[in-house]
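Participant: Coordinates for the following, if possible.
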Amino acid sequence: MTENAYHPQSLEPAIQERWERDGYFHAPAHPSGEKFYALAMFPYPSGQLHMGHVRNYSIVDAIARYQRMRGKTVLHPMGWDAFGLPAENAALKNGSAPAAWTFSNIEHMRGQLKRLGLSYDWEREIATCTPDYYRWEQWLFLQLWEKGLAYQKLSTVNWDPVDQTVLANEQVVDGRGWRSGALVERREIRQWFLRISAYADELLAGLDTLQGQWPDQVLAMQRNWIGRSEGAEIHFPLADGDDVIKVFSTRPDTLFGATYLAVAAEHPLAMKAAESDTTVARFIERCKHVAVSEASMETQEKEGVPLGIQVRHPLTNALLPVWTANFVLMGYGEGAVMSVPAHDQRDFEFAHKYQLPIRIVIQSAENSPENPHELEAALTAPGQLIHSQSFTGLDSQAAKGAITEALVARGLGQKTVNYRLRDWGISRQRYWGNPIPMIHCPHCGVVPVPEKDLPVELPTHYQLHDPRSPLLDDPAFLQVDCPQCGAAAQRETDTMDTFVESSWYYARFACPDAEQMLDARAADWLPVDQYVGGVEHAVLHLLYARFFNRLLRDVGLLPKDGAHDEPFRRLLTQGMVLKDGSKMSKSKGNTVDPQAILDRYGADTARLFILFAAPPEQSLEWSDSAVEGAHRFLQRIWRMVQDYTGPVPTLAQPLGDAARDLRRAIHQCIERVTLNMEDRQHFNVVIAACMELSNQLARAEATPGSDEHAVLGEGLRTLLLLLNPFAPHLAEALWDKIGDGVTILTHPWPVADPAALHSDTVTLVIQINGKLRERLDFPIASQTKELEASVLAHPEMARHLQDKTVRKVIVVPGRLINIVVS
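Facilitator: Alright, predicted model coming up:
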């Protein structure tokens, strides 16, 4: 190997040491000038980086480095989402304490991130499992308790009997716990909730402000999750007694088609019926082993049993039977639905299965059947009412209002708005999490921990032997005096959902040493200007973070100026890294170890490949040959700069034709790259443009002292500046040779010279029958007829048109010429 060969394994650590020594990525306490906050979703410290991490962090680092070159003050931090079940499972398997396992993993992964050369301000590093972080969640929880936004209630949950914890709906796969594989059970236990429903309208309206800055797919998913719908609350009086069953319906126009009601298995009426009806009792027991998510209930076979009770139709007084059904959720509305089989497909299938009446009350087309026996599926479209007493003849929209008014007049209903969004259950019956700061007193009930006693620290010494939380058996943690009456009491042993930690970490990064949850620095840096992470977090994490941002505002920690309502101004959801056509996973044996790539090729190659292989929002397929190709490209740039002799001369004016054309290519590349960095974020196009420019520079016949030699020097310097966000180590090292004597990190982003871009010619794409064949230059003032004649006569086209008959020449001005031949 020669002295000037490209050796990233030794070069990159030396460059990183220089960056760290000189503190180039340190963000000031308060931004000066225009700020830019670049953030990737922080990782769980599992112990090893995977290629998805490399892609995520390379994307954000490229953006952060670019914005620094644009003259902005950049905040680019990193931390660790460090609480959670995996640490407990690892501790059980390895006989270690979760805390020790977690901090050991953090140490290792920090080293891996530093080896990638990511431009983090490491002085702002946070780990969510440290008391100086999670104490502020406890503080906020107390504020929310005072405001009535945190509360405890009985709730039906997914219970994993092996992991001994509540599972979110998303953690139940085919009826089994996502980690243990155990059949889940539905249990009713007391849970702590945050009242996110109080912010439903605001969270929905806020999505409009993110239009064009967040992916449409994510906005649609959040709108659907919040699920605002207008309709009527309808009261069905029980035939025996004074109580009513309340249901919500978006289709009060179908009320006269209701033939039965269905209630959840946990509904009080179902539970009461089970006391004397073994069929109902057995059905309720079966329902306990089905997840409580809407998705799981939609896909399962619809089943139910009658409860032996009836209600009266609120407008006709007709008696309707009440069933309990496995497709009704107790947590949605009041756990009851009005069933209209003729106009709801689920109700239609259920009615057919159990031979329940079907009554058509909407005609949605001229030939709509009136006989229910003619129905092959439910008629779900709006239309004109039939068989609906005085409302017959009204269209659906008018009938909704009129029927609702009739219900209000009878005191049996009201117009209302409903949401799919339900309050956030944050209780977890596991150890490795943030203790909920509440105390249970036999005299005073539930009492908050006094602020002066925060944080309630989680003991970290436990050696775990089974999934049961050791907090339940630790008197030192569990036993405490009631802060109100002084009697013997017990601490809450539930810990917070780890989504709580990730719901505000972005704000703490702005002031990680604040002596309160946030200080004035947070308002200066927020919102995050660019957030990057997986689309799998499109709903829960992002929705919870948006909710928390408003909580922080409403307890006085962020300004109520509208500009700080949303936490993330712009969102990019990167695609997965695939190998052999599927997501990388150990179980499939198709993983690629980032460390092996770093050891063989260096960080710049890994970063360049993963940003070049596909647009960031799309999945990319791993390719060993493409990694080698990225490495060869960097080697080529290294040799080109090393071979460049002499200082960069001053450009002479006017330039010769060849030098002028080369300089135009350089500045066209600047223009193209800047557009794709600033707006489109298509880094693959950026890198392709740099590769194309390198080819043009390599072809330059540049003898020292010539115009082309001077332009070549400008081109090489420009190329290093454009590559700096993607291959920063190589760019830094080569800038030492042909740069301006200071680090490339302080050099501004290049700006295209309008004079250099000016041309008397235009390059047009030449197609034959729609397929690209050439790119040719023509005088910019050429008219369409002149272009048609010129392209057919051009020497380069002779081989393409040989033995062909030209049928038509189509000119798209400024872009392309398509020659149609036969």
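
Participant: switch to C-alpha atoms for all contacts and neighbour counts from now on
Facilitator: Will do.

Participant: Quickly find the element holding residue 158.
Facilitator: Using DSSP states H and E, residue 158 falls within strand 150-160.

Participant: Touching that strand from outside, list them.
Facilitator: The contact list for strand 150-160 (CA atoms under 8 Å, 6 or more residues apart in numbering) reads 141, 144-145, 165-169, 172, 176-177, 180, 182-195, 266, 291-292, 330-331.

Participant: now, which of the residues you listed lie within strands?
Facilitator: 165-167, 172, 176-177, 185-194 (DSSP state E).

Participant: Of these, just the buried ones, PyMOL syntax please.
Facilitator: This is how PyMOL selects the buried members of the ones in strands among the contacts of strand 150-160, with burial counted by 16 or more other CA atoms under 10 Å:
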select buried, resi 165+166+167+172+176+177+185+186+187+191+192+193+194
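
Participant: Would you check which pair of the ones in strands among the contacts of strand 150-160 lies furthest apart?
Facilitator: Greatest spacing in the ones in strands among the contacts of strand 150-160, by CA to CA: 176 and 194 (26.1 Å).

Participant: here's the other one to compare against:
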Amino acid sequence: MEKKWQTKWEADGIYQAPDHVEGKENYFSLVMFPYPSGDIHMGHWFQYSGSDAYARFKRMQGYNVLHPQGFDSFGLPAENAAIERGADPREWTYSNIENSRRQFREMGASYDWSRELVTSDPDYYKWNQYWFLQFYKNGLAYRENGQANWCPKDQTTLANEQVKDGACERCGTAVTRRAMPQWFFAITKYADELLEMDSLDWPEKIKTMQRNWIGRSTGTTIGFDVSEFAPGEKIETFTTRIDTVFGVTFVVLAPEHPLIEKLTQPDHKAAVDAYVENAARETEIDRTSTEREKTGVATGAHCINPLNGERIPVLVGDYVLASYGTGAVMGVPAHDARDFVFAKKYDLEIRVVVSPPDWDGREFEDAWIPAGTQVNSGEFNGMSSIDGKEAIADKIESNGWGTRTITYHLRDWLISRQRYWGTPIPIVYCDDCGTVPVPEHELPVRLPDKVRFDSDGRSPLTKDTSFLNTECPDCGKPAKRETDTLDTFVCSSWYHLRFASPNPDEDPLEVDQVSAWVPVAAYQGGAEHAVMHLLYSRFFNKALRDLKFVEFDEPYTKLTNQGMLTKDGGKISKRSNPLPPDPVVEKHGADTLRCYLMFLGPWDQGGDWSDSGINGIKRWLSRIWDVAQRDKSKLGASGSEDAERGLARIAHATTQRVLADMDVFKFNTSIAALMEFTTALMRSYESGDVSAASWRAGIDRLLLHTAPLAPHIAEELWQRTGHTGSIHLELNPAFDESLIAMDTITLAVQVQGKLRDQIEVPADIAQDAAIEAAKEAPNVMRHLEGMLIVKEIYVPGRLINIVVRPA
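Facilitator: This is a model prediction of the structure:
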């Protein structure tokens, strides 16, 4: 049955979204597309079935819904999988894509496959290269030497966001630091605008993560003269506490700081060189860990504090990062906890310059961080440190020693990857002309096929002479191609635009099509993408806006994060904790699996898989199958007034609950409401007290609400009950609040004295009916599975307690 409807839906094109439909508002519902590095696993089913149910629901609300799918097919996962199996990355990837398409179709997903995109297709990555060239021409893409996170196993650089607990997020290998030429996107030019998120309907935790990652700080940059050791040079430091500058007793340089070689004195060189070499093996995460002891080594050089003329020792410390601020920090141990510990360890002076209230001049046992009164601060003594901060900054600026500065934790986006399976960067290097962009009419720069991976780990592009050797576009002389490829996040930073405008060949986008669909109305995906994909996409959108390709500020209006599906309390893994979906679909059907995953718990929180739990959903769908096909001729033309009113009340109350819950991704409570409604319909039929017309209307209502959740069963029963046309092109039922506003009470339902659910029932409900309704409450059913009911206690108007023991 499911295969029949999947084939018909696709043949009829009922999920294809025209750019304009008379009388309907466009609604772009998008879920983050998958990496095709293997089978679609159960976690994918949890994510994509919920997202699909939401898109189906919005169609039935009357929107013209675009719900596309594609494959984020470049990057490390696909290449690593191919290397481990000795396969060609392209063949392996496209085989996985074909399998993923099959699994998505088996899911019954309502994707508009006519807009499918695959990021490793040349007709897609051509436009990655086009965007790179536009960024390059406009100063948003540049190449410079810099320290990079380096994964020894993957032989590639990593963005800071791709380093997790000091290890490569892809393979888990410890990350080191390496200096090399890198390509960057200038995301920091948009740092302030990226902090503006008030217009976004996003989870607050995601906004907070982005704000923290951008990390805006206001302070003062000041130079410490080192002309005694390096003529004409200064060490520049940034601080948010310039009020403490008179308390500087040492300055620490990052191990990568360019002045180290000039400043290190001969009798300190061996120790400094060894220290710098060791620091290169440490990750930034390890070096800046609050739990790690801070270390340093003296250079033998000194710098001059311009405020008081003191000579201050210069050290090298690995807790200072070249990638943050100026790569140097001024040590103020009396007023910084990290500096206090460092000074104690290396017997450096601790000088108080901001005193706490009633300070008696004694030495501090710990650093004093709050504001206070300036002391030992020359002409600023007696000022509050808040006023002192401004006055000292004024003096620094007026004397040309430094300037007020705004800095960011955010670094420019490192986009270079020393891998084969990615978008080639469209740059040529010519001995005469230098760095030359590939002309736009020559795009795409294609990846070579059938490459060989050697044990040295170097990218095949560095060895493929047919790719590497080319002519300079400017002078025609022999030249070399750039062998780095683009970070895969470039592909996903604009893919929503290509979904909206999938067909133009001469331009990356068709403006009217993009305007019809974007910004994306509803975006779904994991919270783990907060400071990678989501931040990069926002930057990309703002850059394209400024380059006049789009007219809006943000790519995604509303964001919903799904939770994590677990099994036995642990993360599902193909190797250590597998849960393949195909056998479950074969045994229970796609609709059963879809509904079970959505019933496990709140979609934004996730839930734990239970092999036995799926049986309850299967029984519910079987009851729908049964009740929908009962012979309505056994019911009369009219029913009793009370029965008719009771069925109408629960029918309209169900619609009210389902419409509200589905709109905010509360699939589990929607299903719970439909379970109760299914029971009510069965009782109404069995009692014979309702009319055939009322009962039939109730069945239609049940099927319409079930359709987004269990699309195959709903479609089959819609046809079997005499309807023509697809149920998925129908509208959601409406509800009448006046029919719902009747005398009801809420009963607490306990199992073994513990509250398990609450049910809303008519105020005059009989005891037997109340107990039966309690047993059929979804959360109560779970706790009755495998149990024998010993006793049923009913307290009218208040609660029901069911006493059980193991069966």
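
Participant: in the stretch 51-200 of the second structure, which spans are helices?
Facilitator: 76-85, 89-107, 122-137, 191-194 (DSSP state H, counting those that start in this stretch).

Participant: Stretch 129-142 of the second structure corresponds to what range in the first structure?
Facilitator: Stretch 129-142 of the second structure corresponds to residues 138-151 in the first structure, going by TM-score structural alignment.

Participant: in the matching stretch, what's buried?
Facilitator: Buried residues in stretch 138-151 of the first structure (16+ other CA under 10 Å): 138, 139, 140, 141, 142, 143, 144, 145, 149, 150, 151.

Participant: Identify the residue nearest the second one in space, chain neighbours excluded?
Facilitator: In other words, residue 139 of the first structure. Leaving aside its chain neighbours, residue 139 of the first structure sits nearest to residue 451 (6.8 Å; criterion: CA to CA, 6 or more residues apart in numbering).

Participant: Translate the one you found into the numbering of the second structure.
Facilitator: Counting by TM-score structural alignment, the partner of residue 451 of the first structure is residue 440.

Participant: before we move on, the earlier item: indicate which one of the helices of the stretch 51-200 of the second structure is closest to residue 789 of the second structure.
Facilitator: That would be, of those and by CA to CA, helix 89-107, which comes in at 37.3 Å.

Participant: what's the mean distance for that closest one versus the first structure?
Facilitator: Compared with the first structure after fitting, helix 89-107 of the second structure has a mean deviation of 0.6 Å; criterion: mean CA distance after the TM-score superposition for the first structure.

Participant: Under a three-state scheme, what state does the alignment partner in the second structure of residue 546 of the first structure occupy?
Facilitator: Matched by TM-score structural alignment, residue 546 of the first structure corresponds to residue 538 in the second structure. Following DSSP: H, G, I helix; E, B strand; the rest coil, residue 538 of the second structure is assigned to helix.

Participant: Pretty sure residue 538 of the second structure sits against residue 552.
Facilitator: No: using CA atoms under 8 Å, residue 538 of the second structure makes no contact with residue 552, being 10.8 Å away.

Participant: Which of these two has more residues huddled nearby?
Facilitator: residue 538 (20 against 14; other CA atoms under 10 Å).

Participant: now for residue 625 of the first structure: what does it line up with in the second structure?
Facilitator: In the second structure, the residue paired with residue 625 of the first structure is residue 612, using TM-score structural alignment.

Participant: let me redo that: residue 697 of the first structure
Facilitator: Per TM-score structural alignment, residue 697 of the first structure is aligned with residue 681.

Participant: The strand or helix carrying its match vs the first structure, average distance?
Facilitator: Assigned by DSSP H and E, residue 681 of the second structure belongs to helix 667-687. By mean CA distance after the TM-score superposition for the first structure, the fitted helix 667-687 of the second structure averages 1.9 Å away from its aligned residues in the first structure.

Participant: Distance from that helix to the middle of the chain?
Facilitator: Taking the mean of its C-alpha atoms, helix 667-687 of the second structure sits 36 Å from the chain's own mean (CA atoms, centre = their mean, to the nearest Å).

Participant: List the buried residues in it.
Facilitator: Using 16+ other CA under 10 Å as the test for burial, helix 667-687 of the second structure gives 667-682, 684-685.

Participant: What's the first helix or strand after that helix?
Facilitator: As assigned by DSSP H and E, the chain's next helix or strand after helix 667-687 of the second structure is helix 692-706.

Participant: okay, the helix or strand just after that next one sits on what stretch of the first structure?
Facilitator: Downstream of helix 692-706 of the second structure, the first helix or strand assigned by DSSP H and E is helix 711-720. Using TM-score structural alignment, the residues of the first structure aligned to helix 711-720 of the second structure are 728-737.
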